[in-house]
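Enquirer: Need a 3D model of the sequence below.
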Amino acid sequence: MRLDPTSLRLFVRVAETGTITGAAEAEYIATSAVSKRLSELEAHFSTPLLKRNNRGVELTPAGNALLNLSRGVLHNLEDLELQMREYSSGNRGIVRVFANMSAITQYLPTETQDFFEKHPDIGVQLEEKVSPIITREVMSNNADIGVCARLPHGYDLVEFPYHVDDLVLVTPLNHPLADREAIDFRECLDYPHVGLHTSSAINLELLRAASLANRPLRLRIQVTSYDALCMMVQAGLGVGVVPRGAIRQYVGGLNVRVLSIRDAWARRRLSIYVHDPERLSMAARMFVDHLIESAASSG
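Expert: Modelled structure (predicted):
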């Protein structure tokens, strides 16, 4: 047997559906044909890739490794085919970017527009994800580029410096802390908080800071956007922590106060992550270079 994209694509489909029958139905192919392809793959690599049981299949360690590698191979083949086709239509590349809310609300709109002005034939597919998921998806080759908070992730990724996020505390105008210009974070732990969603990097950072202070973080409500957080704070539901740059567009029309946080972690770093710079498409490499240069020029 020689490896071919069809066998890898069927293997990925089986892994995603959890059953050979489900993969066969999704690909409009006979179950026996899928099963034969899987057996040939296992014979080719001389190792079991799947554990078959009454509920379907489970990946072995070798199967998990092949799944990640297959996604990368298939993506590269799709990218090759797409980019070569796009030459005839004038769109010479698609870059898949996953970014956190902070990067999307503060930096990427302007920087992406600047990139389009220089490279009008390249498209960028931008999706918002939370930071822990972004690094995982870049490692799994589901995104070319990840832009998110710099956090421990345990993946073999290449990291480039991006912007520095200045986190601030937002309070209602009549709050006991409202007359302050700056605070230590532990001072606001006496009050209820409006938080972001559970897996967000800011929420994880606040939980860590509260734990180091031996104090609980009293989350009264959690939201999924900075504007919703600011409106909840204005309504008096608590205080909240957000990036300074991200709230400029909201604070102007809201009756809230913005306080600096003196703790060192409140100046957090955003990073650009890629799996392997040598395997990026030309379009993706150009976009990474553009983001790095833009961040460096902004200071």
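Enquirer: contacts, neighbours, all on C-alpha from now
Expert: OK.
Enquirer: Ignoring the adjacent residues along the chain, who's closest to Ala213?
Expert: Of all residues not flanking Ala213 in the chain, Arg186 sits nearest, at 6.5 Å (Cα to Cα, 6 or more residues apart in numbering).
Enquirer: Can you tell me the SS state at Gln125?
Expert: strand (DSSP: H, G, I helix; E, B strand; the rest coil).
Enquirer: oh sorry, the question was meant for Val95
Expert: Assignment for Val95 (three-state DSSP): strand.
Enquirer: my guess is it meets Gly123, correct?
Expert: Yes - counting by Cα atoms under 8 Å, Gly123 is a contact partner of Val95 at 6.2 Å.
Enquirer: So for the two, which residue has more residues nearby?
Expert: Neighbours were counted for Val95 and for Gly123 using other Cα atoms under 10 Å; Val95 has more, 23 against 18.
Enquirer: ok, residues contacting stretch 239-252?
Expert: 102, 105-106, 165-172, 188, 191-195, 202, 226-227, 229-230, 233 (Cα atoms under 8 Å, 6 or more residues apart in numbering).
Enquirer: Let me see the contact set for Ser294.
Expert: Glu111.
Enquirer: same deal with Arg218?
Expert: Applying Cα under 8 Å, 6+ apart, we find Arg218 in contact with Leu189, Tyr191, Pro192, His193.
Enquirer: I have a second one here; can you model it like the first so I can compare?
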Amino acid sequence: MRFDLQDLRLFVHTLESGTITQGAERCHITLASASERIRGMETVLGAPLLHRSKRGVTATEAGAVLLPHARRMLLQMEQLAGDMQAFGQGLGTRIELLANTSAISEHLIAPLGAFMQANPQLRLELRECTSDAIARALMAGEADMGVLSNAVPAGSLHTQVWRDDPLVLLGPTRLLAALPQDVQLNHLKDIALLGLLPQHALHQLMAAQALQAGVALRYRALAPHLEALCDWVAMGLGAALVPRTAAECATLRWPQARLRLRPLSVDWAARQLVLACRDPAQLPPQALQLWTFLQEAAH
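Expert: The predicted structure follows:
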């Protein structure tokens, strides 16, 4: 089976635009050439890729299978071109670091900034993911390293405890005073609860734990990031489950708000952050340098 990148690019553009004509225009080739290329792909495969009609084109069953593969291959080639171009511009290898919400918001920004200042040729891609997704991506070789919760099974990954990161309930004194001393997840459904937007790893963690416990959490409002969430708590809008470091920062920013921190009596809230990778000895040189730097920043 032989397709060149132009074939795959044309195929993707054709389905995204809905016509071979527009697909050809996006690829800057003639309609006759585009039609010939697609027929050639179908001949090689021995199956039609497009349903053709007066309204345009849609994917056949074979076309629907090919489409995600074609998109991935084109993306990989763009990333390859970018990586190679970076060397010509004097930049170094790109490091991919995955981290959960708390690691990014409360722990990583300062040490990563210091590391990049000391290594001006470094290219770093920091992405937020749930701890489960980080472990899966690392095991699949889709990133260099990650910072995730120790509550997630790490399998064959090499891990090292990095920092304590317990979750606490942050709220105005008057609101938390009504809760029992032994706060459980089901108690949160009886108060004005604030949280992060669903794309954040911390929101997804709470949703998974609530589902497992059979608790229906109802949020009064969802904030775009931890600082905004803590500020809403300080303004008296409700309470929120946040990393202890974020809660402590909020009490310093809002001394007049009379905020309280209450631990949650569940194992998954008493968590630690761990550094993880497949094998430190197999990391690229710059990634290994970052791994060592973060190890030294552990506390």
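Enquirer: Chain neighbours aside, what residue packs nearest to Asp227 of the first structure?
Expert: In space, Asp227 of the first structure is closest to Tyr250, 6.1 Å off (Cα to Cα, 6+ apart).
Enquirer: again with Lys129 of the first structure
Expert: Asn100 (5.2 Å).
Enquirer: Equivalent analysis for His75 of the first structure, please.
Expert: Using Cα to Cα, 6+ apart, the nearest residue to His75 of the first structure is Asn141, at 7.5 Å.
Enquirer: Please tell me how far that neighbour sits from Leu80 of the first structure.
Expert: 15 Å (Cα to Cα, to the nearest Å).
Enquirer: Check Glu187 of the first structure too.
Expert: Glu187 of the first structure is 54 Å from Leu80 of the first structure, where distance means Cα to Cα.
Enquirer: just Tyr87 of the first structure next, same as before
Expert: From Tyr87 of the first structure over to Leu80 of the first structure (counting by Cα to Cα), the distance is 11 Å.
Enquirer: same question, Gly252 of the first structure
Expert: Distance from Gly252 of the first structure to Leu80 of the first structure, by Cα to Cα: 46 Å.
Enquirer: Tell me which of the two has more neighbours.
Expert: Leu80 (14 against 9).
Enquirer: The strand or helix carrying that one: how far from the chain's middle?
Expert: Using DSSP states H and E, Leu80 of the first structure sits in helix 61-89. The chain centre lies 19 Å from the centre of helix 61-89 of the first structure; the measure is Cα atoms, centre = their mean, to the nearest Å.
Enquirer: What residues of it count as buried?
Expert: 63-64, 66-67, 69-76, 79, 83, 86 (16 or more other Cα atoms under 10 Å).
Enquirer: Count the neighbours of the closest residue to Ala26 of the first structure other than its chain neighbours for me.
Expert: Once flanking residues are discounted, Ala26 of the first structure sits nearest to Arg13: 8.0 Å by Cα to Cα, 6+ apart. Applying other Cα under 10 Å, we find 20 residues neighbouring Arg13 of the first structure.
Enquirer: Correct me if wrong, but Arg13 of the first structure is in a helix.
Expert: Yes - the assignment for Arg13 of the first structure is a helix, going by three-state DSSP.
Enquirer: State the distance from it to Leu229 of the first structure.
Expert: Plainly put, Arg13 of the first structure is 39 Å away from Leu229 of the first structure if you go by Cα to Cα.
Enquirer: Just after the helix or strand hosting Arg163 of the second structure, pick out the following helix or strand.
Expert: Arg163 of the second structure is part of strand 158-164 when elements are defined by DSSP H and E. Remark: after strand 158-164 of the second structure, the chain's next helix or strand is strand 167-172, criterion DSSP H and E.
Enquirer: so who does the equivalent of Val65 of the second structure over in the first structure touch?
Expert: Superposed on the first structure with TM-score structural alignment, Val65 of the second structure falls opposite Pro61. Applying Cα under 8 Å, 6+ apart to Pro61 of the first structure gives the contacts Leu49.
Enquirer: Mind jotting down where the helices sit in the first structure?
Expert: Here the first structure has its helices, by DSSP state H, at 5-17, 20-27, 31-45, 61-89, 101-106, 108-118, 131-139, 201-212, 226-234, 244-251, 282-298.
Enquirer: thinking again about what came up before, in terms of contact, does the residue nearest to Ala26 of the first structure touch Tyr28 like I think?
Expert: No - counting by Cα under 8 Å, Arg13 of the first structure stays clear of Tyr28, with 11.8 Å between them.
Enquirer: I am finished for the moment; much appreciated.
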